[in-house]
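Enquirer: Pasting the sequence and the predicted coordinates here, then a few questions.
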Amino acid sequence: MPAAPTHPPDPQADLAAEQAHLARARDELARMREHTLSLTADGGDALAGEALAQTLWLRAKALQDDPGTTLFFGRLDTAEDALYIGRRHVSDADGDPVVVDWRAGVSTPFYRATPTDPMGVQRRRRFGVEDGQITALEDEWLGTGEPGESGGSGILAREIERPRIGPMRDIVATIQPEQDEIVRADVATTLCVQGAPGTGKTAVGLHRAAWLLYAYRARLARSGVLVVGPNRAFLEHVGAVLPSLGEITVRHTTVEELVADATGATVRSTDSTEVARLKGEARMAEVLRAALWGQVSSPTEALVVPRGSRRWRVPAYQVQEMVEELRTRGVGYAAARAMLHQRLAHAVMVAMERSGDAPDDRVQDSVARSAPVKAYVKDLWPQVKPAAVLAALLTTGEHLADDQRAMVWERPPRSAASARWSAADLVLLDELTDLVDRTPSLGHVVLDEAQDLSPMQLRAVGRRASTGSLTVLGDLAQGTTPWSTTSWEESLHHLGKELSAGSTHLEELVRGFRVPSSVIEFAARLLPSMAPDLAPPESVRSNPGRLDVVRVEEAVEGAVRAVQEAAAHEGSVGVVVPDTWVGRVGDALSGAGVGHEVMDGEHADDTLRLRVFLVPATVAKGLEFDQVVVVEPAAIAAAEPDERTGLRRLYVVLTRAVSGLTVVHTDPLPDALAVSSAGPTSA
């Protein structure tokens, strides 16, 4: 490592030296990758060899260099040493560090050191980067007695405001102290992060997953890490972040895909809003439990087991005691059923011992597998299929309250196999599947846009982390479903994590780094009408951004003109429209020669080749674009079932812009936005 500085720097000489260090780091990374590729999985058994080959492949993939970025983005100088901070660890042939992973403990001061608490750092250096090359450097002096003054970072500000083309990128170079504290929280801690638009909560959650995999690699490699997002478009948008940090094994999914994979069922119908709301209520968990355990009957006859010349008898009252004890153990239906075989066999063995016999464990196992015991348990405690239990529930309405009868099928299927399940049904199936056989727990789950999930959906995610922890991300002001939560304490309860417990914490991010002040202040006018208890976000961007509110005679034509003007700026362009307008606006853009891609939430394009993206309003959540054109806000709000949800949907779409926002409308804006609306207007 280079020695710590002892005199004022020479900018040109320093820049040349840092460029040389980057070239050296790239050479060393290439050497590390070549070494990994040269290793073979020879020797040992075939299974172990296959596992080693897979490990080596993953290691080599993680060591690939990205020519579009640098291997390091900062440097820390202490009295003894200088450390280069980067996206991954790079060492030389002797094992000495050339670049230190940003997740290492020694990297923490890069994010948290201040002039009042320098944490042993004399100088913090940031690098300006263009096309994977270092083009500038900036020093912040934190130690006493050194040259220069500490001040705001221009490089940091430019990196935050740099145009975004393609998927979300990592923020390792710009993590703020309050974000870093969340990222580095202990693996046993469940964190709920309430974050206003632009505060980086999604990026923080993904970087927390990367940090946990670094700090607790052995544990999480076995148990796994999962990222759950609202839709496919969102997952495609954020899917490049973890691979850019060297983590390529984390699965990304939606709640719908998660329960579909677990149950093997397919969505073939759509519920009304009211029925979907009923199926998502927390009380459905008890309804399903009652429907499942209602399959177990009370014994009316004793168990009789012939063995040799004797017939051994277990009275019905004793069997009933066994059943009641097993029902209260908290184990799954199938596991408790298997235990009943052994309980009955043990009772027979006790009777044998009382008669003077001396049976051993082999006798008990033989009795448990005997035909009389199997037949008795089959009648008393039948095997079940979750789909059949749910189909019976929705056909007969048994166990449902009067106000839940709307869930009962008008046209029952002939069998569970022919049932036309809805998305809400699959969540209920997942609950039943867990009641029959417990769902394995992962080590950590990152759940984004959690405010939009129903209690039953939250339970589905929570059981995937029953023995692990969660990072729960969301914004109460952006809840846009009829069942969206108004309390994080309630959501955490449904996830199986109590806020009152010492291992669960609620954090709030209010400083906005993505959305410029002119845009966030405009959108925040909606907060008093829809989320009066939330503090408005605070933009810390040096550039206030651009806001244009344009009233036009014809909204689609006006939208095309606005998109053409927005495309003249650098970066990506998001065109957010009412869902039913996608076809009209898409045809108009194509007719005007504006190439674009539609992000429909289900089939986002992996390559994201173009700069202009046509986004239905219901898919916009979690996405970000440099320039955003919002078309007909009144229609976006009116498409929702009630006024509050409509304003929340509008709040979401108005806060997707990183640099500039154009609002195009023909109909009057909602009252909160119409008062002293900013920006030019035109006919």
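Expert: All right, it came through fine.
Enquirer: Could you use CA atoms for every contact and neighbour count after this?
Expert: Fine.
Enquirer: So for the longest helix seen in the chain, what gets flagged as buried?
Expert: Taking DSSP state H as the criterion, the chain has its longest helix at helix 11-38. Buried residues in helix 11-38, counted by 16 or more other CA atoms under 10 Å: 15, 18-19, 21-22, 25-26, 28-33, 36.
Enquirer: R541: which of the residues you listed is nearest?
Expert: L15 (27.1 Å; CA to CA).
Enquirer: Give me the distance between the closest one and L76.
Expert: Distance of L15 to L76, given as CA to CA, to the nearest Å: 15 Å.
Enquirer: okay, pairing it with this:
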Amino acid sequence: MPAHQLAPDIPTDVLAAEQAHLAESRAALRAMRAHAQSLSADAAGDWVSQQILQSLLDQRVAALADHPDTPLFFGRLDRAAGDDLPGVIYVGRRHVHDGNSRPLVVDWRAPVSRAFYQASPADPMDVVRRRRFGYHGGALTAFEDEPLAEGGEIGPSRILTEEIERPRTGPMRDIVATIQPDQDEIVRSTVGQTVCVQGAPGTGKTAVGLHRAAYLLFTHRERLARSGVMIVGPNRAFLSYISSVLPALGEVKVDQTTVAGLLGEHAAPEDPAVSTVKGDARLAKVLERALWLHIVKPEEGLVYSRGAHRFRVADYEVREIVASLRGTTRYGPGRAALAQRLAHQVLVRMEQRGDSPDDRVQDSVARSKPVKQLVDSVWPKLVPEQVLFRLLSDADFLARAAKTDLSPDEQRLLLWPKPYRGWKSAKWSAADAALLDELADLIERRPSLGHLVVDEAQDLSEMQLRALGRRCRNGSATVLGDLAQGTTPWSARSWRTVLEHLGQDGEVTELTLGFRVPREVLDYAARLLPSIAPDLAAPRSLRPGAGSLSVRQGGEVTTAVREALDREGSIGLIVPDAMVAEVSGALDGIAHAVLGPDSAEEHRLLVVPASLAKGLEYDHVIVVEPADIVEAEPRGLARLYVVLTRAVTTLTVLHHKPLPAQLTA
């Protein structure tokens, strides 16, 4: 028997039966959604309960939305008899059942569906036959069988290959139909396990991270519904690109944001050398000292009057209380504890006089003017901006806080050349945002999420990683990236270091086998690896892609664009940032859009600044003037590596200036 049986070789009544099952499943999904829409929150008790229940019902309705252009199921498992599970299982994006609760489609995340991704002739996992379905739009048009019970080997799947190579426009699609065994192992990692994925271009690391989030939400719905799941990406353009994946999988309540969106949209211009120092983890100790330096030694005791009586707490007792609290709690709770401890001492003296004060009296004393004045003078109320402002504008204070953690040159680098009049008028940089977040957590503990997915993590500073780590300190994380694509001055060189600053003890796994980028294109880009990431293994691609690469000296942009427009699929015209306006103007008469850092442009032809290309992919990529991309920033070769690996079908390189030496070797 051949390794695969394709639909044209099988009677058409088999295909018709599968199409009928698809129609039945879609009708059942519509009935499930109609039932959810018919439910009312009015039966809940009070108004708050009604609002909560209505929100849950709305989420349920949204999760049951049918996408007519998306296959409802993509696989089928014919299982051997011997257990209580059905003999035939259809694997799809969500669970669908009929009016008698008979499963018509089983969610791809269910334990029984694991065999669709992991079963092989060597380990069939009780599966006799695996069937893959081919679709055109939402219509089932073909299928392909893989016999698993007879041993031997299974050759490449034509349907799988066509799905991976299918041209695309618009946002990123889910990959539930094409998840490979090594990807599936990552996706199904346990909720308490932090996983770090070093993924070469085209290996699907971003999709793996998103699908892991969907899997964890399915498997631990109640737990993660309380604590939350968050996706953190490099920019808004990237978030727009991935925005459709989780909703297509039925997960509509997952926060997606950028580091700036999480820490604060601060963007004051700053010398990269200054940002590099601010991003160093040594600043954590400097900030901690700076905060606690605001506590002053008490010089006076407390006098509290109640009626004709005066109750005194001596100055040495106040100093002992302050010393016992300092550094043993966060700054904010420490202030509150100081007031309560002082009030307690007053109550002790009241009891010594024969009074019987209760907790209400203690709270009243803690809120009294004498106590508040003493606390404010010894343990002043602070916000993060006050502390950081003083640190960056006062050389003596910075020196006291830095001690030996920062060199004199680094301290001078951090000081503002022209200080602002006050902290309320200060303009903060993106690097400052992580410092302010560190201080905020030192003042009041930040709550933790259940799971955090961080993409392009190699570009985050150590202080940014600490900020993200605080968001999952009681949970777990999926850390995604590629050390070879690090483009910031502080880019990571080791994933172990990244995990250390994130505060997570995770497992590092590497994906080197690509499915999206053609081999000819990937091999061309990999010429840069010895210069940017010599310790990484060279990526490999399953797709030969003969004829996918074209390098043209003196080629015209409009000519290359018109050639790409004659092909099917999306087009990314990636140019040096400084050339965006020039190239866009040269396309006069050719419909296109320009991708911006805060925009979510959807157009078949996009002019993409090189600095925004990371994480995106297009069927056809045209790269203009690689030399200018390299010269634009210190890690320009890494940026060029990113740019050259955005192509799914073809890559055209246009240049008038000489190419970097690495590409001509």
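Expert: In hand now; what should we look at? This structure is a prediction, so every number in the text was calculated from the model and none was measured.
Enquirer: what's the TM-score here?
Expert: Superposed pair, TM-score by TM-score structural alignment, normalised by the length of structure 2: 0.94. Supporting alignment: 642 aligned residues with a CA RMSD of 1.7 Å.
Enquirer: okay, the angle between the helix or strand that the longest helix of structure 1 is followed by and helix 11-38?
Expert: Later in the chain than helix 11-38 of structure 1, the nearest helix or strand by DSSP states H and E is helix 46-62. For helix 46-62 of structure 1 against helix 11-38, the angle by axes from the mean of the first three to the mean of the last three CA atoms, to 10 degrees is 160 degrees.
Enquirer: Quick check: buried residues in stretch 228-244 of structure 1?
Expert: So stretch 228-244 of structure 1, judged by 16+ other CA under 10 Å, has buried residues 228-242, 244.
Enquirer: meant to ask about stretch 159-167 of structure 1
Expert: Applying 16+ other CA under 10 Å to stretch 159-167 of structure 1 flags 159-161, 163-167 as buried.
Enquirer: got the end-to-end distance for it?
Expert: Terminal residues of stretch 159-167 of structure 1 are spaced 16 Å apart (CA to CA).
Enquirer: need the contact list for T270 of structure 1.
Expert: For T270 of structure 1, the contacting residues are 422-423, by CA atoms under 8 Å, 6 or more residues apart in numbering.
Enquirer: rerun that using 6 Å as the cut-off
Expert: By CA atoms under 6 Å, 6 or more residues apart in numbering, T270 of structure 1 lies in contact with S422.
Enquirer: In helices only, show me the buried residues of stretch 159-167 of structure 1.
Expert: Counting by DSSP H, those contribute 159-161 to helices.
Enquirer: so stretch 101-119 of structure 2 matches what in structure 1?
Expert: Mapping stretch 101-119 of structure 2 onto structure 1 (TM-score structural alignment) gives residues 95-113.
Enquirer: for stretch 607-621 of structure 2, same thing?
Expert: Using TM-score structural alignment, stretch 607-621 of structure 2 pairs with 614-628 in structure 1.
Enquirer: Please apply the same query to stretch 508-516 of structure 2.
Expert: With TM-score structural alignment as the criterion, stretch 508-516 of structure 2 aligns to 506-514.
Enquirer: What is the aligned counterpart of R337 of structure 1 in structure 2?
Expert: Looks like R337 of structure 1 aligns to R335 there (TM-score structural alignment).
Enquirer: Quick one: classify that match as helix, strand or coil.
Expert: State at R335 of structure 2, reduced to three classes by DSSP: H, G, I helix; E, B strand; the rest coil: helix.
Enquirer: do Q364 of structure 1 as well
Expert: With three-state DSSP as the basis, Q364 of structure 1 sits in helix.
Enquirer: Pull the contacting residues for it.
Expert: Contact analysis of Q364 of structure 1 by CA under 6 Å, 6+ apart lists A345.
Enquirer: re the thing from before, have a look at how far, on average, the longest helix of structure 1 is from structure 2.
Expert: Taken over the aligned residues, the distance from helix 11-38 of structure 1 to structure 2 averages 0.7 Å (mean CA distance after the TM-score superposition for structure 1).
Enquirer: Check which helices and strands that helix is in contact with.
Expert: Helix 11-38 of structure 1 is packed against no helix or strand, with contacts defined by 3 or more CA pairs under 6 Å, 6 or more residues apart in numbering; DSSP states H and E.
Enquirer: From the chain's centroid, how far away is that helix?
Expert: 34 Å (CA atoms, centre = their mean, to the nearest Å).
Enquirer: Next: stretch 239-252 of structure 2.
Expert: So, by CA atoms, centre = their mean, the centroid of stretch 239-252 of structure 2 is 13 Å from its chain's centroid.
Enquirer: who's in contact with that stretch?
Expert: Counting by CA under 6 Å, 6+ apart, residues outside stretch 239-252 of structure 2 touching it are 63, 93, 171-174, 600.
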